[in-house]
Structures are given as structure tokens and as C-alpha cells.
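*Asks:* here are the coordinates; sequence isn't available:
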């Protein structure tokens, strides 16, 4: 939203133990009239926050034509759910050596998700991280339905790491904490958790964002669960 806001949140989450910072410089939205991100200006905000904190940055790519810029500026390139089967984009990313965060499609089966990853790897880039972010089901109470069972399934079927985005799955901040704990308990290799210093005034997705103090407390709880199941956080 602003340089000050991005940098402030980056400092807060790093202090709590975060190891990466994701921000939506380019934001695909269901409605063409919704906020679409600040685009190149937003990417500059993220780069400046990285310079201030040392946190590597993650942001979503929308087009094959942006690959060169993303390879230069972004540490981990995200392919969003809507682009999971954008095969031209996947193949172009496969020609790079940048790590790719591949989100599961809105209604993708596990096999379709893994085959999308194969499109990247078949071009030579094996640095792929899978992200479970909830799928579309008949249930409308939550934004999506988090498929916790996908985590052990992917672990059995693939060598790829899998992270979970409980924020986007639930769409409600008060569900993020229990879903994050469940993800760690069943073997997730990482979590993407949305944090905002003023969620009520957020330009996008404020309803699913934690405030920095709640995020810090959650990180402490997650470390305890990770220790119980023999993982490190």
C-alpha cells in the first residue's frame, strides 16, 4: 500500500521469526474493478523493504512477458492459483533457475497440481515449492476449503516441499491460527500467513490478516507444535 507500511510489517514479521516476505505487487482479482496491486511500484516497495530488513521477497507473476524482470528482482516467484495451468508461463519459468512457488488451482486435483509442477521441472528448473491454499467445494462458509489431507498425500507422491496458506483458504483471520497449527502438525514445510498493521483499513484481504502481535504469538505456538512432531520452525 505504501513504502512505510510494507517496511514496517517486514520488520515486525522478521522479529517474530518470518524468513520470507510475500507481497502482492500484481494481484489477479475476480472483479476487474477490484484493487489490482501497485504493479511495478509495488515491486519497488518490496525491494526496498528487502534492503531494509534482509528478508527475501516473494510475489506473484502474471505473464510470461514479466519473467525477465522477476528473475532479476524477486527471490521466490509465485504462480497463483489462477495461473496453475498457464502452461506457457510455467514453461518459461522452467527455463530459469529461480525457485518457484506453485499454488494449487481453485479446483485442481492433486495429480493436476503435480503435473503443473512437472511443466516447470521438465524445462530444467527443479526448484519448485508447492502451496496448498484451499480448493473450491460446495461449502460457502469459508473462502475456500483447506485440504489438509493434500499435505501427506503430496509428501508420499512427490519429493517437492509443500507449504500451506491458511489465510487465503479461510478468508477469516480467526481461523488462520488453528489451520496453521493443523498444517504444521501434518507435515507442512512452511506457512504463508497474511499480516497487516491495520486490517480494517487494508486495501485488500484485510479480513484474513493477522495483526503483528497475534502473528508473533502464533509463531510461538507453532514452534511448540513443530517440536512435538519432530520439526523445526
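*Replies:* It's in. Quick caveat, the model's predicted, so the values are computed rather than measured.
*Asks:* can we go C-alpha only for contacts and neighbour counts from here?
*Replies:* Will do.
*Asks:* For this protein, which segments are assigned as helices?
*Replies:* When assigned using DSSP state H, the helices of the chain occupy the ranges 3-16, 40-53, 67-73, 87-94, 110-121, 150-157, 166-170, 173-185, 212-228.
*Asks:* The fourth one to helix 110-121, inter-axis angle?
*Replies:* What it means is helix 87-94. Put simply, helix 87-94 runs at 50 degrees to helix 110-121, going by axes from the mean of the first three to the mean of the last three CA atoms, to 10 degrees.
*Asks:* Give me the buried positions along helix 87-94.
*Replies:* Within helix 87-94, the residues that qualify as buried are 89-94, counting by 16 or more other CA atoms under 10 Å.
*Asks:* put this beside the first:
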């Protein structure tokens, strides 16, 4: 249930209604939207009488919520959420390009790629310091040393950094060295981890689980939002199918308009991990932009054949320049700003 307040409500009226909600055993979640101040009632609100709350001074309306993700749903917040980090904006009429190596391998490698993607027009640097791998014998990342290298690249290029969090024990280090926390596909349903990043005030990019429905994805985002962190970006990174012979996953582009309809959160697409092949990254990037995505995240490596992680999907800096040219042309046609 949502309680909408009149434009000229008073603080005393708001506090009165919140106390009434608490008295029912439910939890009031207050959100100051662009146009409305709203209380979302968390808990079993089926026994509450909307007419009683409508009668309180300062209340404009009471709306029933039909979705299991009330905080990240459009019913709760009709206007689009805007997430900002430094001078980069995720939101309506903006398109953000995130690029960099799948894994931080060395300071020299990371700086070379960071300079190249910055020159081509990327706004945010990606790089994995902690790598979730299917095999325990595969390269697992450089850990905190990798974070320090990303910090060096950030200071040199001025680009904000996004990197993946695998373990809550690394949260403080990632918050110190990164600007956006990435929750990967394997941790989308790690609810204790989602709660902890929800307690931070860092932007969080939540990747869709490889077997997750859209409802499950949005309910995972609800965990973060419920803890108070409203800076959430969704990321479609491909879902498993019966045929993995030619692509790693299916890029669910239909999820973009569906998410836009169901939720107010910005959405990004990772065409690199979704397809697993470099020749598909460019077409899927432009398709994501055309479908309404707010961002893409692209793996770039200057020596993909020797990459320690996912070399088959990494594109060269030269190919990335070509993709950026296509993004600029299409963004202009769609009226979107590259920021």
C-alpha cells in the first residue's frame, strides 16, 4: 500500500501517519520523490483499511500495490530514478559507456586499456579485482592489489571505477577504491550480500542472474533498496538457454522495455558476457541503445589472446573506437546524451 501526501503537507502530519502505520505492526518506508512524498507500507497490509489513512490530514490518496517489489516498482515511484557518480549520469536521455578489462592483470595492462577507452569516449572504467570463476584453478583476480591498480587508473584518467564484490569481507576495500559496486550474476540471490550493499551509499549495479526471471531480479533489487540505498542500476547480462553452441547466453533485449514499464530504475546491458564473442558485442551494443537501455558495459583488452579471463569476448581498443562511433551516431538520432 502506498500513501501519497499532499503538496503542502506538514511535518507533524507526516509523523502522525507514520506512527499510525507502525501501530499496525507494519513498517513505513518514506521516499521523497520528484513530485510526491510517499510512504510505502512494508508488511502485511491486507488487513489495513485504506479509507482510514485517506481520512488523515495531509494525505492525498492511498494506492494498493500489486507487485512484489513495491520500492523499485513504478507504482511507488512513477518518475525515473537518476543515479549519479561524479560527473556521470544514469537516467533518462543519457547513455553511459562502461569499458575496460574483464580482469585487472597488472598495472601496466590496466593503465594502457584505461587510457585507450578514455580516449575513445568511455565514461566509466570497469575492471575485476575479484573474479568468480567456474573452475577453482582459473585466475581468481588480484584482490586488493587489483583495487589499488584501479585506483591508480582512476586518478590518472579521471574516470569513475566499477568493480565486482564477491564477499562481504571485501566491502570496505571496494568502497574505498571503487565508485560503483557491481553485484554479479552468481550473487544476484545472495540476499545477505545485497543487504550489506544496501546499507552503503555507493551506487550498485545489480546483474541479472543467469537463470533469473524478471520478477526475481527486481525482488533482488528490492533487498538493496529496502536497506536505504536508492542508487541501484540494473544490468541485463544474458540468460541461459538450451543452445550455447554459438553464443554463451541469450541477450534478453525484451527485458529493457519490460523493466522500463515495471520499474523506475536505470538499466544497463553487458553484451560482452551475454554473448561471449567479440563479433557480437558491437551489434548488441547498438541494439541495447535502440531498445532503450541507459548504459552498456564492454570488455576491452589490447591482447585478448593472452587475457587471463574471457579473452574470446574482449574487443580491441581499435574495435572499441568503431563501436563508440556507432554509439555517437545512434545516440544523436535517439536524442540521448553521452554522459
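*Replies:* In hand now; what should we look at? Quick caveat: nothing in here was measured; it's all calculated off a predicted structure.
*Asks:* of the buried residues of helix 87-94 of the first structure, closest to residue 3 of the first structure?
*Replies:* When the buried residues of helix 87-94 of the first structure are compared for distance to residue 3 of the first structure (CA to CA), residue 93 comes out closest, at 28.2 Å.
*Asks:* Show me what the closest one aligns to in the second structure.
*Replies:* With TM-score structural alignment as the criterion, residue 93 of the first structure lines up with residue 197 in the second structure.
*Asks:* Also residue 156 of the first structure?
*Replies:* Using TM-score structural alignment, the equivalent of residue 156 of the first structure in the second structure is residue 261.
*Asks:* ok now do the residue most central in space within the first structure, which residues does it touch?
*Replies:* Nearest to the mean C-alpha position of the first structure, counting by CA atoms, centre = their mean, stands residue 192 at 4.8 Å. For residue 192 of the first structure, the contact set (CA atoms under 8 Å, 6 or more residues apart in numbering) comprises 22, 163-167.
*Asks:* ok, of those residues, which one's closest to residue 149 of the first structure?
*Replies:* residue 164 (11.5 Å).
*Asks:* Looks like that closest one contacts residue 131 (just checking).
*Replies:* Yes. Look at residue 164 of the first structure against residue 131 with CA atoms under 8 Å: they come within range, at 5.4 Å.
*Asks:* coming back round to it: dump the buried residues of helix 87-94 of the first structure into a markdown table; add distance to residue 175 of the first structure as well.
*Replies:* Formatted as a markdown table, the buried residues of helix 87-94 of the first structure follow (distance: CA to CA, whole Å):
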| residue | distance to residue 175 of the first structure |
| --- | --- |
| 89 | 33 |
| 90 | 32 |
| 91 | 35 |
| 92 | 36 |
| 93 | 33 |
| 94 | 35 |
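*Asks:* For residue 201 of the first structure, find the nearest of the helices of the first structure.
*Replies:* helix 3-16 (11.9 Å).
*Asks:* Spatially, which residue comes closest to residue 50 of the second structure, not counting chain neighbours?
*Replies:* Distances taken as CA to CA, 6 or more residues apart in numbering put residue 62 closest to residue 50 of the second structure, at 6.1 Å, once the chain neighbours are dropped.
*Asks:* Run the chain-centre distance for stretch 197-210 of the first structure.
*Replies:* Between the centre of stretch 197-210 of the first structure and the centre of its chain there are 16 Å (CA atoms, centre = their mean, to the nearest Å).
*Asks:* So residue 233 of the second structure sits against residue 266, correct?
*Replies:* Yes. Using CA under 8 Å, residue 233 of the second structure is in contact with residue 266, at 5.2 Å.
*Asks:* Mind listing the shared neighbours of those two?
*Replies:* Common neighbours of residue 233 of the second structure and residue 266 (criterion: CA under 8 Å, 6+ apart): 83, 90.
*Asks:* Closest one of the buried residues of helix 87-94 of the first structure to residue 152 of the first structure?
*Replies:* Of all these, residue 90 has the smallest distance to residue 152 of the first structure: 24.5 Å, by CA to CA.
*Asks:* The residue nearest to residue 50 of the second structure: neighbour count?
*Replies:* Residues lying near residue 62 of the second structure (other CA atoms under 10 Å) number 21.
*Asks:* and the gap between the aligned partner of residue 151 of the second structure in the first structure and residue 61 of the first structure?
*Replies:* Under the alignment (TM-score structural alignment), residue 151 of the second structure maps onto residue 47 of the first structure. From residue 47 of the first structure across to residue 61 of the first structure, the span is 15 Å (CA to CA, to the nearest Å).
*Asks:* between these two, which one's more packed in?
*Replies:* Using other CA under 10 Å as the criterion, residue 47 of the first structure and residue 61 rank with residue 61 on top: 24 against 20.
*Asks:* What residue in the second structure is paired with that one?
*Replies:* Matched across to the second structure, residue 61 of the first structure falls on residue 165, judged by TM-score structural alignment.
*Asks:* Pretty sure that match sits against residue 183.
*Replies:* Yes. Here residue 165 of the second structure reaches residue 183: they are 5.9 Å apart, a contact under CA under 8 Å.
*Asks:* corresponding residues in the first structure for stretch 41-59 of the second structure?
*Replies:* Aligned using TM-score structural alignment, stretch 41-59 of the second structure spans no residues in the first structure.
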